[in-house]
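**Q** for reference, the sequence and a predicted model appear below.
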Amino acid sequence: MAIEIKAINKSYGDKKVVDNVSVTIPKGAITSFIGPNGAGKSTLLAIISRLLSADSGDVFLNGQTLKQQKSADIAKQLAILKQSNHINLRLTVEDLVAFGRFPYSKGNLTKIDRTFIDNAIAYMGLDELRHQYIENLSGGQRQRAYIAMTLAQDTDYILLDEPLNNLDMKHSVQIMKVLRQLVTELNKTVVIVIHDINFASCYSDYIIAMKDGKLVQQGCVADMMRSDILQEIYNMPIPIQEIEQQRIAIYFRN
């Protein structure tokens, strides 16, 4: 058991953006949050990572509430990559990845820290770019650098808010393959907010659907990638076809 979310509520004024959500995110898997805009997915992810405070309810990480744990201890267990992850500093890839070691080094990098940095850069295929400035990278390269930063943080849990934003098909596939490898090769627990339900279908183990701040449906890919379930979530008919043993939503024809 990895992350337990119990009766989480969050409002902005009169608008309830997360409405009494309770769900358990399994360990050692990719869990994708799907749903229309304004469903509350990103807000819930921010609450799980303590970037936002819930109005009520609790998030449990390894059996303890976040409230019971120090921020420094949480940072050694859980890494978050926000949707807007641009840093207004002139940094190289190596500089950026080094930020992932801050919970341990506090800015004074040790030999062990540098080993984690080197391993993260290598794992993400960025060795040839390690001295390049972030601002000069393509969108896909930059996103891989940010994921390398979270890898260097060496947490069991990695949360990513719309990691495919502004990426073309090639780079989106590259990122999703990497996330899949983090689970199968490094036994990480990956949680993502994602709009493309076909990427969720092809790369996830578990899918959680939200709508209007509420939890609508949850389950394994086979249970969630069904026309009746998707119509309930998106208010439109979405036929499903099986292509090379993957369940694909044919929503672009409606």
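**A** Yep, it's here. Residues are numbered from 1 along each chain as shown.
**Q** for the rest of this, base every contact and every neighbour count on C-alpha atoms.
**A** Fine.
**Q** for Ala39, give me its contacts.
**A** Ala39 makes contact with Val17, Val18, Met210, Lys211, Asp212, Gly213, Lys214, according to CA atoms under 8 Å, 6 or more residues apart in numbering.
**Q** report the secondary structure state of it.
**A** coil (DSSP: H, G, I helix; E, B strand; the rest coil).
**Q** next, give me the two most distant ones among the contacts of Ala39.
**A** The largest distance within these, taken as CA to CA, falls between Val17 and Met210 and amounts to 10.6 Å.
**Q** mutual contacts of the two, please.
**A** Ala39, Gly40.
**Q** more crowded one of these two?
**A** Met210 (25 against 22; other CA atoms under 10 Å).
**Q** quick check: next helix or strand after the helix or strand in which the more buried one is found?
**A** Here Met210 is covered by strand 206-211, with elements defined by DSSP states H and E. Following strand 206-211 in sequence order, the next helix or strand is strand 214-220 (DSSP H and E).
**Q** below is an additional structure, to be compared with the one above:
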Amino acid sequence: MITIEGVRREYSSEVAIGPVDLIIPAGGITALIGPNGAGKSTLLTMVGRLMGMDAGAIEIAGYDVAKTKSADLAKIVSVLRQENHFITRLTVRQLVGFGRFPHTKGRLNRADEEVISRAIDFLDLGALEGRYLDELSGGQRQRAYVAMVLAQDTEVVLLDEPLNNLDMKHAVTMMAQLRRAADELGRTIVIVLHDINFAGHYADRICAMKDGRVVEFGSPEEIMTDAVLTRIFETPVQVIAGPHGPLAVYY
């Protein structure tokens, strides 16, 4: 479980995130949605302690994010940011192996190699594991980064727009794989998404943000309504019945 209490980040007297009070239950997928500048990525990076807070407190599985040692926190929560700047002359397997660093400090053993192989197989990267990152498409690299995060083998996984650089086919595949990670591996996944329909179809819970605050939190059925989405995005939205659940249509 992730508990966020009174969290605030101030950029100026006119621009701030929070205060945010939110409890994200353990397990499943929680999607953060909202218009650009709503504070989704900022909140995610504060939860992962990649950005400091000006006020408030965050706990993950009972650990105070601000006070827990980095080495211990890295065994509890893993984070994938939007921007990744790894040296391109790494192979996919070498990149995924970085996910084991909190556990091994670079000294991989047979058990670590097995975890790396499982993460590579889970993201269907077996045929690419010997390829260098600069030889891959943007979508292939994105899958490799997600495999690295899964190889870290943490209870909580934070993903900031992991569908970047993915076409429709691979975006669907990625969300299906994350759904499997939540269901089969028991991970708690918190993900920033721009596509509300991916959130509605794959997430267990949706947290909607606007102007730096949480304005709605609930099940997809509760959030995927004309009134709620129109208010959040400030543009007319109609929710229709799709073959696999509600679909938001913008007009």
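**A** Cool, got the structure. Only a predicted model underlies this, so the values are computations on that prediction, with no experimental measurement involved.
**Q** if we can go back for a sec, once aligned to structure 2, how far is the strand holding Met210 of structure 1 on average?
**A** Compared with structure 2 after fitting, strand 206-211 of structure 1 has a mean deviation of 0.4 Å; criterion: mean CA distance after the TM-score superposition for structure 1.
**Q** helices and strands around that strand, which ones?
**A** If you count contacts as 3 or more CA pairs under 8 Å, 6 or more residues apart in numbering; DSSP states H and E, strand 206-211 of structure 1 packs onto strand 30-34, strand 214-220, helix 221-224, helix 227-234.
**Q** which non-adjacent residue is nearest Thr24 of structure 1?
**A** Glu4 (4.5 Å; CA to CA, 6 or more residues apart in numbering).
**Q** could you do Gln231 of structure 1 as well?
**A** Pro237 (5.3 Å).
**Q** quick check: that neighbour touching Ile250?
**A** No: if you go by CA atoms under 8 Å, Pro237 of structure 1 and Ile250 don't touch, sitting 9.3 Å apart.
**Q** ok, those two, which is more surrounded?
**A** Taking neighbours as other CA under 10 Å, Pro237 of structure 1 and Ile250 compare with Pro237 leading, 17 against 14.
**Q** sec struct for the residue nearest to Thr24 of structure 1, please.
**A** strand.
**Q** for it, give me its contacts.
**A** Ser22, Val23, Thr24, Ile25, Val59, Phe60, Leu61.
**Q** one more time with 10 Å
**A** 22-26, 48, 58-65 (CA atoms under 10 Å, 6 or more residues apart in numbering).
**Q** and for Asp205 of structure 1?
**A** Pro26, Gly28, Ala29, Ile30, Thr31, Ser32, Arg180, Val190, Gly219, Cys220, Val221, Ala222.
**Q** from Asp118 of structure 1, how far out is the residue lying closest to it once chain neighbours are set aside?
**A** The shortest distance from Asp205 of structure 1 to any non-neighbouring residue, by CA to CA, 6+ apart, is to Ile30 (5.3 Å). Using CA to CA, to the nearest Å, Ile30 of structure 1 is found at 25 Å from Asp118 of structure 1.
**Q** which one of these two has more residues nearby?
**A** Using other CA under 10 Å, the more surrounded residue of Ile30 of structure 1 and Asp118 is Ile30, with 26 against 19.
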